[in-house]
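Chemist: could you look at this predicted model? Sequence included:
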Amino acid sequence: MTQANECENIAELFKGFSACAVANISDNLDRAIGARGIRPFHNGGTMAGRALTVKAAPGDNTFIYQALEIVSPGDVIVVDGAGYEDRALIGEIMANIAESRGAAGFVLDGSIRDVDAISSKSFPVFARNVIHLGPYKGGVGKLNVPVSIGGMSVNPGDIVVGDSDGVTAFGPDIASDLLKATRRQQAKETDILASIANGTYTGAYSK
């Protein structure tokens, strides 16, 4: 496969997963893979993209700025902030920078601020909490290393999907089969909802 074809295939996967519910994706990951305590703060919509991972010192956003210097279109900036909630890792300015550079969104195991501005826009921002206190500067960190987000492991290049229910991530090697399975489940659930609406539902459903 040429690089152009590979990029086209990845873009199609992102598009496919952006039309899937995270709950259905999670069901087809044995209901075992998902970030706990991470929720959306933006104005709705599904995020799907490729993980650009950041290991940050608790409450410190030095390496998030470094990630913004190398972010590519379609990247989700995934920040392991160790779940530290007492300092905001990003706010309106950093979210706008990421959006302007084509990022697909932010996922932070930590806090954010400027929540009114972030919640007024559709650019995806998932985080643990909100606090007005700004970040520390000059801390240690790493880019493109395995990280943990709400107890979920994320590797550089993983596909990350988020919606109103939360965030999940998985390797690109299983993405094609996972998308097919998720679509089958969603079609089945659509049929079930139709049968409930028209009075023909029999109660026989399991996943």
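Modeler: Right, received. Where do you want to start?

Chemist: when you work out contacts or count neighbours from here on, use the C-alpha atoms and nothing else.
Modeler: Noted.

Chemist: quick one, longest helix in this protein?
Modeler: Using DSSP state H, we find that the single longest helix of the chain is helix 175-198.

Chemist: tell me the helices and strands packed up against that one.
Modeler: Counting contacts by 3 or more C-alpha pairs under 8 Å, 6 or more residues apart in numbering; DSSP states H and E, helix 175-198 packs against helix 3-18, helix 22-27.

Chemist: JSON lines for the ones you listed, including mean neighbour count and distance to G151?
Modeler: Below are these laid out as JSON lines (neighbours: other C-alpha atoms under 10 Å; distance: least, C-alpha to C-alpha, whole Å):
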{"stretch": "helix 3-18", "mean neighbour count": "15", "distance to G151": "22"}
{"stretch": "helix 22-27", "mean neighbour count": "20", "distance to G151": "15"}
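
Chemist: so which of those gets nearest L179?
Modeler: Closest of the helices and strands packed on helix 175-198 to L179 is helix 3-18, at 6.7 Å (criterion: C-alpha to C-alpha).

Chemist: may I see the buried residues of stretch 103-117?
Modeler: By 16 or more other C-alpha atoms under 10 Å, the buried positions in stretch 103-117 come out as 103-115.

Chemist: now, these that are in helices?
Modeler: V115.

Chemist: out of the buried residues of stretch 103-117, who's nearest D27?
Modeler: For the buried residues of stretch 103-117, the nearest to D27 is V107 (20.8 Å; C-alpha to C-alpha).

Chemist: let's bring in a second model and compare:
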Amino acid sequence: MTFATTDLCDEFEQEISVLDPIFQSFGGQTRFSGRVATLKLFEDNSLVRELLGEDGQGRVLVVDGGGSRRCALVGDMLGELAVKNGWTGLVIDGCVRDSAALARLPLGVRALAAYPRKSVKLGTGQKQLDIRIAGCAITPGHWLYADADGIVVSPRQLV
């Protein structure tokens, strides 16, 4: 699939949202897209592991991690699980770790920063609800498109 977020912004300006430019790229894929699945949690990646263990069906997991920079919500093992189960990308409003290993995976990964400390695993959080990160409302089932110029979200598939 080829697309450019700049072209999507030009063509579909009235129906897309553009996430604030706060994310860094950590995955081996700079360009990725897919239907959105969402999680809302704080410093506990139990639900991330659970959801990435399911068939991704080409989806993108968007995690509202509360912007925490005190632990990582995704590392190389969860990145490998995402690839194995057919997820195309991850957008984490929080941190990742094992960044060198994530960069070798055929997976799009955007996060606020890299941080070496792992998260707790208490099983807390919520799945598949409307979230708000980087200035945008994101709903499960919407479509996300990311490339080197940014991340856009649309209520429908654009390409």
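Modeler: Cool, got the structure. Here the structure is a predicted model, which is why all the values come from computation and not from measurement.

Chemist: buried residues, the longest helix of structure 1. List them.
Modeler: 175, 178-179, 181-183, 185-186, 192.

Chemist: which parts of structure 1 are strands?
Modeler: 39-40, 47-56, 75-90, 105-112, 125-127, 129-130, 141-143, 147-149, 152-154, 159-163, 166-170 (DSSP state E).

Chemist: could the ones you listed be laid out in CSV, adding distance to I64 of structure 1?
Modeler: As requested, those are arranged in CSV below (distance: least, C-alpha to C-alpha, whole Å):
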stretch, distance to I64 of structure 1
strand 39-40, 19
strand 47-56, 7
strand 75-90, 7
strand 105-112, 10
strand 125-127, 14
strand 129-130, 17
strand 141-143, 9
strand 147-149, 14
strand 152-154, 16
strand 159-163, 18
strand 166-170, 19
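
Chemist: trace T30 of structure 2 over to structure 1, please.
Modeler: Matched to structure 1 by TM-score structural alignment, T30 of structure 2 sits across from G45.

Chemist: check contacts around that match.
Modeler: 122, 124, 163-164 (C-alpha atoms under 8 Å, 6 or more residues apart in numbering).

Chemist: in PyMOL, how would I select the buried members of those residues?
Modeler: To isolate the buried ones among the contacts of G45 of structure 1 in PyMOL, judged by 16+ other C-alpha under 10 Å, type:
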select buried, resi 124+163+164
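
Chemist: between the contacts of G45 of structure 1, which sits nearest K55 of structure 1?
Modeler: Taking C-alpha to C-alpha as the measure, K55 of structure 1 lies nearest P124 of these, at 19.7 Å.

Chemist: and the counterpart of the closest one in structure 2, how far is that from G125 of structure 2?
Modeler: Taking TM-score structural alignment, P124 of structure 1 has G108 as its aligned residue in structure 2. According to C-alpha to C-alpha, to the nearest Å, G108 of structure 2 stands 23 Å off from G125 of structure 2.

Chemist: thinking again about what came up before, could I get the helices and strands packed on helix 175-198 of structure 1 as CSV with distance to A57 of structure 1?
Modeler: Formatted as CSV, those follow (distance: least, C-alpha to C-alpha, whole Å):
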stretch, distance to A57 of structure 1
helix 3-18, 30
helix 22-27, 29
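
Chemist: quick one: which of the ones you listed is nearest I93 of structure 1?
Modeler: I93 of structure 1 lies closest to helix 3-18 among those, at 25.2 Å (C-alpha to C-alpha).

Chemist: in contact with R97 of structure 2, which residues?
Modeler: Taking C-alpha under 8 Å, 6+ apart, one finds 72-76, 114-118 in contact with R97 of structure 2.
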